[in-house]
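Participant: Can you look at this prediction? I've put the sequence above it.
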Amino acid sequence: MPEITVVRSRDIEVASAVLAQAFADDPVVRWMAPDPRRHRLMFRTLLRYAHGRADGLDLAVRDGQFVGAAVWDPPGHKESATRQMLAMGGFVRSLGSRIGYGAAVEQLFAKARPPGTFWYLAQVGAPAQGLGIGSALLRARLETIEGPAYLESSNVANIPLYERFGFEVTDEISLPHDGPLVWPMYRRG
């Protein structure tokens, strides 16, 4: 199997495309934005205005192709009210009439986050599963950081992957409007 390397990047366009492919069948993404043609814009908006800034974007490369992405926020990360307002246009265009679903996700996730500071894994994904891409992305960042880390798993199938890296399920969130379940996970530092 060809080697997977992980590089730090600021290429929002590449990461948005990879994440849109990776999350095409994700239960939460499909619930919020049923039209997959809007997923790339949603991820582009998240990366431009909310997550992964200041050296927080990792891309996995295999055979010269981008095959996965991970988006991290450092401890204490918080976006300004201005950046949040700028993001609204992209979220309205990508979520359409389901903008309230996106707001519900953000509100419920914010309530579930643990107190204190931690590294936050906003997204990690690879269009092809079972090739070690997610593991390579997690290992690359977790080996370089100190302190706790936190994520919300939107797919029960991914929980064992996160557990291999020391994350533990801390709760279960049931999204409204017959939405899917989400599992907050925490890793002690």
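Facilitator: That came in fine, so what should we check first?

Participant: Every contact and neighbour count from this point should use C-alpha atoms.
Facilitator: Noted.

Participant: gap between the closest residue to Trp31 other than its chain neighbours and Ala149?
Facilitator: Once flanking residues are discounted, Trp31 sits nearest to Gly179: 6.5 Å by C-alpha to C-alpha, 6 or more residues apart in numbering. To Ala149, Gly179 is 26 Å away according to C-alpha to C-alpha, to the nearest Å.

Participant: And these two? Which one has more around it.
Facilitator: Ala149 (23 against 16; other C-alpha atoms under 10 Å).

Participant: alright, now check it against this:
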Amino acid sequence: MGVAIRAADGRDRELVVRLLDEAFQDDPVSNWVFPGEEYRRRTHPRLMAAFTDAVLAEGRIDVTEDGTACALWLSVPAGDHAEDRSTAGAATEEGDDAVRLREAVDPENERVERIARLAAEAHPADRAHEYLWMIGVAPGHQGEGLGTALIQHVLDRCDSEGLPAYLEASSTRSTRLYERLGFAFTGRTLDLPDGPQMWPMWREPR
């Protein structure tokens, strides 16, 4: 496609937060976490900022050169999550991370903590993989293939290195995009209480 892509750094933080906020304001999961349009517009950017800071510190953020799209990736080693999630130690460790996220973003909002716990529980643990945490495209540029270019940029490396990839799709529309890129539904949805579903998807290297 000829889309120019570069690795983001701390100077791109506000750009990435803005892209994610704009891209996910009307997402079904964001609507569940932050019900009510005014409340969501006021609070949602803080969650996107927390995600951006986490990935800037521990992963990689790719952005298009024109600043219209970004993708957040983490390299997850095998065994990064507890194999037996019924143990008290694993529950405490995960709970602490979820509590810290809630306290940083919206202390009175239990749903911030809940979604962090559910996502951690669903995340595969047995094989090293690349994790597409989030991908955001500015609303005026959606449908131009920018998201596909950003994802394929990392999938090409996955294929050359024999690495799988993983993500959670937040809508049936996005699952179709990911299927075209080789991802397949794992077979078990992530069901938010009284809310929408998410679709964990896995891709074997080609």
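Facilitator: It's in. Because the structure is predicted, anything quoted here is derived from the model rather than measured.

Participant: could you measure the residue nearest to Trp31 of the first structure against Gly90 of the first structure, distance?
Facilitator: Separation of Gly179 of the first structure from Gly90 of the first structure (C-alpha to C-alpha): 22 Å.

Participant: just Ala17 of the first structure next, same as before
Facilitator: For Ala17 of the first structure, the distance to Gly90 of the first structure equals 15 Å [C-alpha to C-alpha].

Participant: And for Trp31 of the first structure?
Facilitator: For Trp31 of the first structure, the distance to Gly90 of the first structure equals 17 Å [C-alpha to C-alpha].

Participant: And Trp119 of the first structure, by the same measure?
Facilitator: In terms of C-alpha to C-alpha, Trp119 of the first structure sits 25 Å off from Gly90 of the first structure.

Participant: cool, Ile4 of the first structure as well?
Facilitator: Taken as C-alpha to C-alpha, the span from Ile4 of the first structure to Gly90 of the first structure is 32 Å.

Participant: repeat for Arg164 of the first structure
Facilitator: Distance, Arg164 of the first structure to Gly90 of the first structure, using C-alpha to C-alpha: 35 Å.

Participant: Next, name the residue at the spatial heart of the first structure.
Facilitator: Gln123 (1.2 Å; C-alpha atoms, centre = their mean).

Participant: That one maps to what in the second structure?
Facilitator: Superposed on the second structure with TM-score structural alignment, Gln123 of the first structure falls opposite Met134.

Participant: A strand includes its match, no?
Facilitator: Yes. Using DSSP: H, G, I helix; E, B strand; the rest coil, the assignment for Met134 of the second structure is a strand.

Participant: hang on, isn't it packed against Leu72?
Facilitator: Yes. The pair Met134 of the second structure / Leu72 is scored as a contact, 5.2 Å apart, by C-alpha atoms under 8 Å.

Participant: So what's the residue count around Phe109 of the first structure?
Facilitator: Phe109 of the first structure is flanked by 17 other residues according to other C-alpha under 10 Å.

Participant: which non-adjacent residue is nearest it?
Facilitator: Glu152 (7.7 Å).

Participant: sec struct for that neighbour, please.
Facilitator: Relying on three-state DSSP, one would call Glu152 of the first structure strand.

Participant: now for it: what does it line up with in the second structure?
Facilitator: Using TM-score structural alignment, the partner of Glu152 of the first structure in the second structure is Glu168.

Participant: Isn't that match up against Asp191?
Facilitator: No. Glu168 of the second structure is beyond contact range of Asp191, at 11.6 Å (criterion: C-alpha under 8 Å).

Participant: For those two, indicate the residue with more neighbours.
Facilitator: Using other C-alpha under 10 Å, the more surrounded residue of Glu168 of the second structure and Asp191 is Glu168, with 25 against 14.

Participant: in the lengthiest strand in the first structure, what's buried?
Facilitator: As assigned by DSSP state E, the longest strand anywhere in the first structure is strand 65-73. Of all the residues in strand 65-73 of the first structure, those buried under the rule 16 or more other C-alpha atoms under 10 Å are Phe66, Val67, Gly68, Ala69, Ala70, Val71, Trp72, Asp73.

Participant: picking up where we left off before, which one in the second structure is aligned with the residue nearest to Trp31 of the first structure?
Facilitator: Structural alignment (TM-score structural alignment) places Gly179 of the first structure against Gly195 in the second structure.

Participant: Could you check how far that match is from Val33 of the second structure?
Facilitator: Taken as C-alpha to C-alpha, the span from Gly195 of the second structure to Val33 of the second structure is 9 Å.

Participant: ok, back up a step: contacting residues for the match of Glu152 of the first structure?
Facilitator: Contacts for Glu168 of the second structure were tallied using C-alpha atoms under 8 Å, 6 or more residues apart in numbering; they are Trp133, Met198, Trp199, Pro200, Met201.

Participant: okay, the residues you listed in TSV with neighbour count next?
Facilitator: Converted to TSV, the contacts of Glu168 of the second structure look like this (neighbours: other C-alpha atoms under 10 Å):
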residue	neighbour count
Trp133	18
Met198	21
Trp199	21
Pro200	23
Met201	22
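
Participant: Secondary structure for these - can I get that in CSV?
Facilitator: As requested, the contacts of Glu168 of the second structure are exported to CSV (three-state DSSP):
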residue, secondary structure
Trp133, strand
Met198, strand
Trp199, strand
Pro200, strand
Met201, strand
